[in-house]
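Peer 1: sequence plus predicted model, see below.
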Amino acid sequence: MTWLVTGGAGYIGAHVVRALLDAELRAVVIDDLSSGHERFVPDDVPFVRGSILDGGLLLDVLDEHRITGVIHVAGFKYAGVSVQRPLHTYEQNVTGTAVLLGAMQERGVDRMVFSSSAAVYGTPDVDLVTEDTPKSPESPYGESKLIGEWLLRDQEVASGLRHTSLRYFNVVGSGDPSVYDTSPHNLFPLVFEALVAGRTPRINGDDYPTPDGTAVRDYLHVADLAISHVAAARRLDAGESVERAYNLGGGEGISVGQIMSTVREVTGIEFEPDIGPRRAGDPARIVASGELAARDLEWRMRHSLREMVESAWVARTAAH
């Protein structure tokens, strides 16, 4: 079996590729390098530079490498920026997914693991998000991911596509020191870059109704996430049943304040974060249940918060 990983040169996608190799499955990567890095792709994995909007290229890749399934990680993932760039977001995440599904149908590739997002839920009014929690995305990014799930659902009816979508919140850490988060918008790289530059990291709000006043979220180690993508792929390969969607959540959550304390311990750099105002629309707590994924997709939190921070810091410092 050979799996095409779209966005496989990115932070999450590159970890998925490594998890496939660890499971002795073949991987091929397509990535336009808009946010990924070719150096993140292992030397023995075929790499194609190109866009999933290029249907002809996709057909060539599916043919040349005899692709049997797709793990679709490629996408424009910045929720905040998507508000200013809605058309770009929809083109990359909706049109791109439709073009990819069209090429798969034309070549008879009938299985997909879709990297969705907990952004499909918006700001849920529940303590613990489940797969049945109402969907109410609040950004073009969240909307585009929900539409992607609808496209898969409709292709299941039209062509027999076998699929599942994985929804998750904040992905952190590193499973390989050569692969690290380079996003200019994510918490860990923002904090690390500030510390390395001698600046004080800034957090948004310390007056939430939480134990330490800072927002609580799921933070998930990227290597744990990758394992469940591969577990989903293997279930599809084996013809085993899967849910249409799974939350990859920790069930308890981690506060921003806890992360700042752990960063101090790991880096040895003493600091007290600057406190900015709450961001509009940021809920005090969003935490998801990973119960279904634990049942079917080998999902569990294998790494402590300290291990998440430590692995991310080692990868960041190794890269520089």
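Peer 2: Received, thanks.

Peer 1: C-alpha from now on. contacts and neighbour counts both.
Peer 2: Fine.

Peer 1: now do the buried residues in the top helix by length along the chain.
Peer 2: Longest helix in the chain, counting residues (DSSP state H): helix 140-159. By 16 or more other Cα atoms under 10 Å, the buried positions in helix 140-159 come out as 140-149, 152-153, 155.

Peer 1: go on, stretch 84-95?
Peer 2: 86, 89-95.

Peer 1: all the helices of the protein, residue numbers only.
Peer 2: 11-22, 55-64, 79-84, 86-90, 96-107, 140-159, 187-196, 222-237, 256-267, 291-296, 305-319.

Peer 1: would you format those as a markdown table with distance to residue 213 included?
Peer 2: Listed next are those as a markdown table, based on distance: least, Cα to Cα, whole Å:
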| stretch | distance to residue 213 |
| --- | --- |
| helix 11-22 | 30 |
| helix 55-64 | 48 |
| helix 79-84 | 23 |
| helix 86-90 | 32 |
| helix 96-107 | 39 |
| helix 140-159 | 26 |
| helix 187-196 | 17 |
| helix 222-237 | 26 |
| helix 256-267 | 8 |
| helix 291-296 | 27 |
| helix 305-319 | 18 |
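
Peer 1: pretty sure residue 178 sits against residue 38.
Peer 2: No: the pair residue 178 / residue 38 is not scored as a contact, 11.5 Å apart, by Cα atoms under 8 Å.

Peer 1: looking at those two, which has the bigger crowd around it?
Peer 2: residue 38 (18 against 15; other Cα atoms under 10 Å).

Peer 1: spit out the contact partners of the nearest residue to residue 267 once chain neighbours are set aside.
Peer 2: Residue nearest to residue 267 in three dimensions, not counting chain neighbours: residue 313, with 7.5 Å by Cα to Cα, 6 or more residues apart in numbering. Residue 313 makes contact with 173, 192, 266-267 under the criterion Cα atoms under 8 Å, 6 or more residues apart in numbering.

Peer 1: now do the contacts for the closest residue to residue 20 other than its chain neighbours.
Peer 2: Setting aside the residues directly before and after it, residue 20 is nearest to residue 230 in space (Cα to Cα, 6+ apart), at 6.0 Å. Applying Cα under 8 Å, 6+ apart to residue 230 gives the contacts 16, 19-20, 23.

Peer 1: cool, residue 54 as well?
Peer 2: So residue 54 contacts residue 99 (Cα under 8 Å, 6+ apart).

Peer 1: distance of it relative to residue 30?
Peer 2: 11 Å (Cα to Cα, to the nearest Å).

Peer 1: please compare the first structure with the one that follows:
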Amino acid sequence: MAVLVTGGAGYIGSHAVAALQERGEQIVIADNLQQGHKASLLGGKLYIGDLRDADFMDTVFKENTIDAVIHFAANSLVGESMKDPGKYYHNNVYGTLCLLEKMNQYGVKKIVFSSTAATYGEPENVPIDEHDRTFPTNAYGETKLAMEKMMKWFDTAHDIKFISLRYFNAAGAHAGGQIGEDHDPETHLIPVVLQVALGQRPHISVFGEDYATEDGTCVRDYIHVSDLADAHVLAVEKLRQGGESAVYNLGNGTGFSVKQVIDAARQVTGKEIHAVVEARRAGDPAVLVASSARARKELGWNPSRSKLEDIIGSAWAWHQANPGGYND
């Protein structure tokens, strides 16, 4: 029996593939390579195509005995989602509908979903709990919430069990050094800071330093990408053991400020890393941090790479070895 990983050639998806590979799983990957990289795959059987292509998905399911799906395939840029929400509804929501229909057609009853804590919108509590209200403030978060709701109704109608994992910022790189973070455009703080350290950018922009936080800059949740990958694998195992559908937050519980990230990057790289304070960005909450208490208790998730310096250090090692990314 195999695990199908949609979007498995992407950043988090490729690390999930590596985690599955280390556990001896059979892995099938479906990716249209819009953002993914073939060079990021350490194993598995790759099919290049789109979830919305029914013939393509028939081939994937007919040629493999799949018992579970890990679903990463989605567009995920908040700013872009506000400018082109139709793209996000078509790829994220309709793509998920196509996937669920094929799962039902071929009798695959387990799916782990890479969701986002952006489904909560402006937080009511810090850290955010799974029972807090969901009120997304951008189209990206809204589509992810719609995907979760769709899965709930497919469970009700077709007994397809799902586990949705909500988290904020994945960071770092695989311990083996073969895979890391390569986006175009790059918008995530840690790789952008490291591009400054590499001389690829003149400075890092700090959007506001007058927030109600300890150092005045925004605080965010950063989790090592391999810890996130482990959580997805644990979720597959829970479903295989008969677990019911559920939603779990994945977070470090405290968060790190923008200044803390920049200072840690200076320490790790030994570079000056010039920072420029600019105006706040509209819609940036002061603190976004998720509680992972439930995931730790019910999934047995125990993130082991939570030190900021370790997260940045692993990313720095990969970016130094691959300053131009995967070059594919």
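Peer 2: Ah, there it is. What you see is a predicted model; the values in this text were computed from it and never measured.

Peer 1: kindly provide the TM-score of these chains.
Peer 2: Here the superposed chains carry a TM-score of 0.97, computed using TM-score structural alignment, normalised by the length of structure 1; 318 aligned residues with a Cα RMSD of 1.2 Å.

Peer 1: hang on, the earlier thing: so which of the contacts of residue 230 of structure 1 persist in structure 2?
Peer 2: Counting by both residues aligned by TM-score structural alignment, their matches' Cα atoms under 8 Å, structure 2 reproduces these contacts from these: 16, 19-20.

Peer 1: now the buried members of the contacts of residue 230 of structure 1.
Peer 2: 16, 19-20.

Peer 1: which residue in structure 1 aligns with residue 261 of structure 2?
Peer 2: Aligned by TM-score structural alignment, residue 261 of structure 2 pairs with residue 259 of structure 1.

Peer 1: of all the helices of structure 1, which one is nearest residue 248 of structure 1?
Peer 2: helix 291-296 (6.4 Å; Cα to Cα).

Peer 1: the match of residue 261 of structure 2: neighbour count?
Peer 2: Residue 259 of structure 1: 19 neighbours (other Cα under 10 Å).

Peer 1: with residue 42 of structure 1 instead?
Peer 2: So residue 42 of structure 1, with other Cα under 10 Å, has 16 neighbours.

Peer 1: need the contact list for it.
Peer 2: Residue 42 of structure 1 touches residue 18, counting by Cα under 8 Å, 6+ apart.

Peer 1: one step back: the longest helix of structure 1 against structure 2, how far on average?
Peer 2: Superposed on structure 2, helix 140-159 of structure 1 shows a mean distance of 0.4 Å to its aligned residues (mean Cα distance after the TM-score superposition for structure 1).

Peer 1: quick one: contacts of that helix?
Peer 2: 76-79, 82-83, 86, 89-90, 93-94, 97-98, 101, 105, 114, 116-122, 137, 161-163, 165, 244.

Peer 1: would you mind measuring from the residue nearest to residue 215 of structure 1 when sequence neighbours are not counted to residue 260 of structure 1?
Peer 2: Nearest in space to residue 215 of structure 1, with sequence neighbours left out and distances taken as Cα to Cα, 6+ apart, is residue 284 at 4.9 Å. Distance, residue 284 of structure 1 to residue 260 of structure 1, using Cα to Cα: 17 Å.

Peer 1: residues near the closest residue to residue 91 of structure 2 other than its chain neighbours, how many?
Peer 2: In space, and not counting its chain neighbours, residue 91 of structure 2 is closest to residue 74: 6.4 Å by Cα to Cα, 6+ apart. A count of nearby residues for residue 74 of structure 2, using other Cα under 10 Å, gives 24.

Peer 1: run through the residues that contact residue 74 of structure 2.
Peer 2: Contacts of residue 74 of structure 2 (Cα under 8 Å, 6+ apart): 7, 88, 91-92.

Peer 1: for residue 66 of structure 2, state which of those residues is nearest.
Peer 2: For these, the minimum distance to residue 66 of structure 2 (Cα to Cα) is 15.9 Å, reached by residue 7.

Peer 1: ok, how many other residues are close to the residue lying closest to the closest one once chain neighbours are set aside?
Peer 2: Closest residue to residue 7 of structure 2 apart from its sequence neighbours, by Cα to Cα, 6+ apart: residue 73 at 4.0 Å. Neighbours of residue 73 of structure 2 under the rule other Cα under 10 Å: 28.

Peer 1: return the residue of structure 1 aligned against residue 73 of structure 2.
Peer 2: Using TM-score structural alignment, residue 73 of structure 2 lines up with residue 74 in structure 1.

Peer 1: that match is in contact with residue 9, isn't it?
Peer 2: No: the pair residue 74 of structure 1 and residue 9 fails to qualify as a contact (Cα under 8 Å) at a distance of 9.2 Å.

Peer 1: now do the shared contacts for those two.
Peer 2: residue 31.

Peer 1: quick revisit: export the buried ones among the contacts of residue 230 of structure 1 to CSV and tack on distance to residue 307 of structure 1?
Peer 2: Formatted as CSV, these follow (distance: Cα to Cα, whole Å):
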residue, distance to residue 307 of structure 1
16, 19
19, 18
20, 22
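
Peer 1: wait, which of those is closest to residue 215 of structure 1?
Peer 2: residue 16 (28.5 Å).

Peer 1: report the contact partners of residue 65 of structure 2.
Peer 2: Contacts of residue 65 of structure 2 (Cα under 8 Å, 6+ apart): 1-2.

Peer 1: picking up where we left off before, got CSV for the buried residues of stretch 84-95 of structure 1, with distance to residue 127 of structure 1 too?
Peer 2: Converted to CSV, the buried residues of stretch 84-95 of structure 1 look like this (distance: Cα to Cα, whole Å):
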residue, distance to residue 127 of structure 1
86, 30
89, 29
90, 30
91, 33
92, 32
93, 29
94, 30
95, 34
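
Peer 1: quick revisit: any chance of the contacts of residue 74 of structure 2 in TSV, plus distance to residue 42 of structure 2?
Peer 2: Listed next are these as TSV, based on distance: Cα to Cα, whole Å:
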residue	distance to residue 42 of structure 2
7	14
88	29
91	26
92	26
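
Peer 1: what's the most distant pair in these?
Peer 2: The widest separation within those (Cα to Cα) is 15.0 Å, between 7 and 88.

Peer 1: residue in structure 1 paired with residue 290 of structure 2?
Peer 2: Residue correspondence to structure 1 (TM-score structural alignment): residue 290 of structure 2 is matched to residue 288.

Peer 1: need the contact list for that match.
Peer 2: Residue 288 of structure 1 touches 128-130, 218, 247-252, counting by Cα under 8 Å, 6+ apart.

Peer 1: with that, I have no additional questions.
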